[in-house]
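Engineer: Test case, fold it:
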Amino acid sequence: MRNPTSLLTPVLLAMSLAMPASAQDVPDQRTAKRELFGTRNSDMSILQHPSLSDLDLATLREMPRLASLKYYGALAIAPDAGLQADTSTGAFNYHSLQAARAAAVAGCNDKRSGGAACVVVAEVTPRRYEAGRALTLSQDASRAVDGRDFGRAGANAALAISPGTGAWGLGDGGAAAISTCAASGAGDCTVAVAK
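Structural biologist: Coordinates of the predicted model:
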């Protein structure tokens, strides 16, 4: 006869992987502040691509001076169409560089009617950015955690984020924060910081 507990092990493992992170995995405001980058400035990096003309490069260099670009962000172009085409797509104020890249490329590819797949040609990161931090939030969400807004959310203040869309919301408790975040239409909101 087969040991019944040997059947439970894979089931329990699968269930634990499907469950949301525990409250111990969510940082409090003080811990989050130490992990997050400053919110005053951002930097834009141009990623060299053979399709970028000298005019495109000059335009990209001027962008931070002409517009306040919020981190994390990315700009994707269709190489066959160039920077000035309608297919060029920016995704800014996301919670990670990876999410911004993915959103910019997806938006650009959705606008293409053929030709080469879209590529990222510029990225916006916090000033003094270092990869590998345990917690990253958009510039606006970082400001909310760093400032008074977080405390004003209530005795059980929480901040929920949508990793896929960049949406976020504050609330008095995790459920309220998720509800505020989801009101933007995001279906993947999860608590990122809690009192």
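
Engineer: Every contact and neighbour count from this point should use C-alpha atoms.
Structural biologist: Will do.

Engineer: Break down this structure into its helices, ranges please.
Structural biologist: 4-18, 29-35, 54-66, 97-111, 139-146, 149-152, 174-182 (DSSP state H).

Engineer: Of those, which is nearest Leu47?
Structural biologist: helix 54-66 (9.7 Å; Cα to Cα).

Engineer: for comparison, sequence B:
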Amino acid sequence: MSTGLVMAFTNLAFAQDTMDARSARGQLFDHRGGEVVLLPNDVLTEEQQAQLSQMGGAIPYYGAIAVAPDEGFLSEANQAAANHHSIASAEVAALAACNQARTSARACVIVMHFLPRNYEAGRALEMSQTATEAFREYRRGRDEKAFAISAATGNHAFAKGVGAVGLALEACNVGDGTENTAATDCYTVIQD
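Structural biologist: The predicted structure is shown next:
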């Protein structure tokens, strides 16, 4: 899949309407953990799948694991992407990292998802586990406020007060200097 096609897909997957906090609360999953979903594959043995399934809620949702089929279970090419705002975004990130790192001919495949507990597809708003946790703080207070997320990186930020939308977008695009790198695709998902 070409980079342009991946970005177009990612942007389409995240074309969500902005909603208020009350509506958002009804859409978001519980922030307290998730579940592992093993996908049918011919790459991992039953023992390897059992080992991976023990990860439980240790990796924040939405996440995915991609493996290089010809490089073995412990290959450095095998990559995980976690804490994204949808499973589609996590898959894109895991596959891109795995395919870049692999040395074999066969393309990487997704073998596992990390999803919110009781996940159901099709909700109007999906946010990563840490963004969903941050939403609890966002809801406090009655000031003007906005919450922004990045589809490509999993970044999120919120701001309160005058100019909240611009401040949230700026903070989201800058990242936090640790695991969240700079983004260019942040957009507002919640605004009050």
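
Engineer: Work out the TM-score between the chains.
Structural biologist: Once the chains are overlaid, their TM-score stands at 0.83 when taken by TM-score structural alignment, normalised by the length of the second structure; 169 aligned residues with a Cα RMSD of 1.8 Å.

Engineer: Report the central residue of the second structure.
Structural biologist: Taking Cα atoms, centre = their mean, the centroid of the second structure lies closest to His84, which sits 1.0 Å from it.

Engineer: so what's that one up against?
Structural biologist: For His84 of the second structure, the set of contacting residues under the criterion of Cα atoms under 8 Å, 6 or more residues apart in numbering consists of 61-63, 90, 127-128, 151, 153-155.

Engineer: Throw the helices of the first structure into a markdown table and include mean neighbour count and distance to Ser45 of the first structure, thanks.
Structural biologist: Rendered in a markdown table, the data for the helices of the first structure read as follows (neighbours: other Cα atoms under 10 Å; distance: least, Cα to Cα, whole Å):
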| stretch | mean neighbour count | distance to Ser45 of the first structure |
| --- | --- | --- |
| helix 4-18 | 10 | 36 |
| helix 29-35 | 16 | 22 |
| helix 54-66 | 13 | 9 |
| helix 97-111 | 21 | 12 |
| helix 139-146 | 21 | 17 |
| helix 149-152 | 18 | 30 |
| helix 174-182 | 22 | 29 |
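
Engineer: I'd like these as TSV, with distance to Ala192 of the first structure appended.
Structural biologist: Supplementary listing: the helices of the first structure in TSV, determined by distance: least, Cα to Cα, whole Å:
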stretch	distance to Ala192 of the first structure
helix 4-18	17
helix 29-35	9
helix 54-66	29
helix 97-111	15
helix 139-146	10
helix 149-152	12
helix 174-182	9
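
Engineer: Of all those helices, which one is nearest Gly90 of the first structure?
Structural biologist: Between Gly90 of the first structure and those, the tightest spacing by Cα to Cα is seen for helix 97-111, at 5.3 Å.

Engineer: Looking at the first structure, which of the contacts of His84 of the second structure hold up?
Structural biologist: Retained in the first structure by both residues aligned by TM-score structural alignment, their matches' Cα atoms under 8 Å are the following of the contacts of His84 of the second structure: 61-63, 90, 127-128, 151, 153-155.
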